[in-house]
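Novice: Generate coordinates for the sequence data below:
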Amino acid sequence: MNSSKDIILDWRLHVSVLVVTVISELIGIIKLPIGIGAILLLPLLYAFVIGVLINPNVVRKAGAWLGQREVKAASPLIVIAIMPFIAKFGTIIGPSMQQIIDAGPALILQELGNLGTIVLAFPVAVLVLGMRREAIGASFSIAREPNIAIIAEKYGLKSAEGAGVMGVYVIGTLFGTFIFAILASLLATSGLFSIEALAMACGIGSGSMMAACSGALATAVPEMEETILALAGASNVLTYATGLYLCLFVALPLTEKLYELFGKKDLNAGENA
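Specialist: Predicted coordinates:
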């Protein structure tokens, strides 16, 4: 385990981040018109791609520059790096409180959207991919930290359900910000949804995904930047506050029931993967 001092003094990691940031900012924003809207390629996306390419776990030759020590040190820095962005939300939410209050019912009801993972993903996981109890952990939520805690407490992370939730967590961490940024820019320029609705949809309980989503929206509609950041920040906080209970008392029992209805009774709950 790397100590705080090791992380701070890890010059290869910091130089890599600086170079990736400079390259990404120099490329700038690229707009790709497609059909009903346009995809905005943001510096965040370039940084993601370059970061993958210099990861020794992905490109073996990158190990000549970055090793497992740097990879492990990078993980805790993600939270630190996103703190200034979260702090910015705090300064914006206050002055925009009236807008948030006006959107109150919509912010609360949008939590029902968290059940969409069950409706969309669970049938695919069970019927198409042939997953068993892994499907419960994988599809009852978006598999962020609070959701992992629920599965760990009820089944254990070495269970089939634990394997499912951790699998989605890893994929979400790797590709979630990329997908969110693309979707946000496409939908923002399509005119199919209001910008306020899209801003609220950014707050799903993931700081990095929210940052990518709201950043793409703010770039597409710069005149509404403060409104976008305020609604996204408030939505994210609300998701953390209520999403845990929704997953615990509604989503997880519902997924368990669906698993039984689909005729998947051959594995015991909490069976080791």
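Novice: CA only for contacts and neighbour counts going forward, please
Specialist: OK.
Novice: Moving along the chain from the longest helix anywhere in the chain, name the first helix or strand you hit.
Specialist: Across the chain, the helix with the greatest residue count (assigned by DSSP state H) is helix 160-190. Counting by DSSP states H and E, the element after helix 160-190 in chain order, helix or strand, is helix 195-202.
Novice: and for comparison, fold this next one:
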Amino acid sequence: MDMLRDWRVHFLCLAIVLVSELIGKLHYGFIVLLPMLYAMLFGGIISWPSFKILSEKNMKAATGVMSAALMLLVVKLGLDIGPKLGILKGASLALIMQEIGHFLGTILLGLPIAVALGMGREAVGATYSVAREPNIAIIDDKYGLDSPEGRGVMATYIMGTLFGAITVGFLASIVAYFNIFHPYSLAMGAGVGSGSMMAAAVGSIVAIYPEEATNIQAYAGAANLMSSVLGIYVYMFFSLPFAAKMYVVFSKMMGKKVEPETVLVEKA
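Specialist: So this is what the prediction gives:
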């Protein structure tokens, strides 16, 4: 409970949120800059050790506060699921099957690369998902954000926030330009569970297929809903355990030292 009494952390968080919301959403072509991005940049600046604005004690308190905030986020996601069960029931098989691509891409492609680059258990948190807010909550609940897995998921989350929309928007424009896939397939691929990334990708696709704008937005929205609602269960009960086991397999194959799985003492 001491972490909740760190008023410096609360005051700075409030100030960052207010400034970020005042700046608001900015559009630059297909690139959409959200207040979350500014908040992360401001947070990185004030936590820079050289500035001595926050102490290590303050940062540890902030980690605890974030864990509490993530609990509220997961409750909100759970409350959002009920009213949308009808939409999910009527979703086509293609929308459901796209969740397979999310964990196959991150785990079977990303995990071995991470292990080869020398990452330890951080590779599990970094590659078991697309590392958005619900995925952070899952890692926090199982391992804690101070764990290697916690550092891994936070690193991917930060990179996704800073560069995700730009990368996805640019990639979507290239693939759409060469007309390799149907625009509806591209729209479904845009729904990765991130609002900013989806908006950037949809903007690029619509620019090339303006006559299909309404349908593209509808398919992307449905796919994003599936990723947000169904995805959290896929990540929790399949992707994370699978990534943890594959980390051991890839580490042994590459002759790397296998780090033991994190034991969450704080929440035991």
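Novice: Could you get me the TM-score between them?
Specialist: Overlay of the two chains. TM-score (TM-score structural alignment, normalised by the length of the second structure): 0.67; 208 aligned residues with a Cα RMSD of 3.5 Å.
Novice: hang on, the earlier thing: kindly name the residues of the second structure that line up with the longest helix of the first structure.
Specialist: Using TM-score structural alignment, helix 160-190 of the first structure lines up with residues 148-178 of the second structure.
Novice: ok now the matching stretch, how far from the chain's centre?
Specialist: Offset of stretch 148-178 of the second structure from its chain centre (Cα atoms, centre = their mean, to the nearest Å): 9 Å.
Novice: Name the residues of that stretch that come out as buried.
Specialist: Buried residues in stretch 148-178 of the second structure, counting neighbours by 16 or more other Cα atoms under 10 Å, are found at 148-158, 160-162, 164-166, 168-170, 172-173, 176.
Novice: which stretches of the stretch 1-150 of the first structure form helices?
Specialist: 4-8, 11-27, 43-53, 68-93, 97-102, 104-109, 116-123, 134-139, 145-154 (DSSP state H, counting those that start in this stretch).
Novice: Now for the counterpart of G193 of the second structure in the first structure: which residues touch it?
Specialist: Per TM-score structural alignment, the equivalent position to G193 of the second structure in the first structure is G205. By Cα atoms under 8 Å, 6 or more residues apart in numbering, the contact set of G205 of the first structure is R144, N236, V237, T239, Y240, G243.
Novice: Among those residues, list the two that are farthest apart in space.
Specialist: Within the contacts of G205 of the first structure, R144 and V237 form the most distant pair, 13.8 Å apart (Cα to Cα).
Novice: who's in contact with the residue nearest to the spatial centre of the first structure?
Specialist: Centroid-nearest residue in the first structure: M209, 3.9 Å away (criterion: Cα atoms, centre = their mean). Applying Cα under 8 Å, 6+ apart to M209 of the first structure gives the contacts G176, T177, F180, A181, C202.
Novice: Mind doing that once more with 6 Å?
Specialist: T177 (Cα atoms under 6 Å, 6 or more residues apart in numbering).
Novice: Mean distance of whichever strand or helix holds it to its aligned residues in the second structure, please.
Specialist: Assessed by DSSP H and E, M209 of the first structure sits inside helix 207-220. Once fitted to the second structure, helix 207-220 of the first structure is off its aligned match by 1.2 Å on average (mean Cα distance after the TM-score superposition for the first structure).
Novice: in the second structure, what residues pair with the helix or strand following that helix?
Specialist: For helix 207-220 of the first structure, the following helix or strand on the C-terminal side (DSSP H and E) is helix 225-246. Helix 225-246 of the first structure corresponds to residues 213-234 in the second structure, going by TM-score structural alignment.
Novice: Please say which position in the second structure E134 of the first structure maps to.
Specialist: By TM-score structural alignment, E134 of the first structure lines up with E122.
Novice: what's the burial count for that match?
Specialist: By other Cα atoms under 10 Å, 23 other residues sit near E122 of the second structure.
Novice: Then T239 of the first structure?
Specialist: As a burial measure, T239 of the first structure scores 22 neighbours (other Cα under 10 Å).
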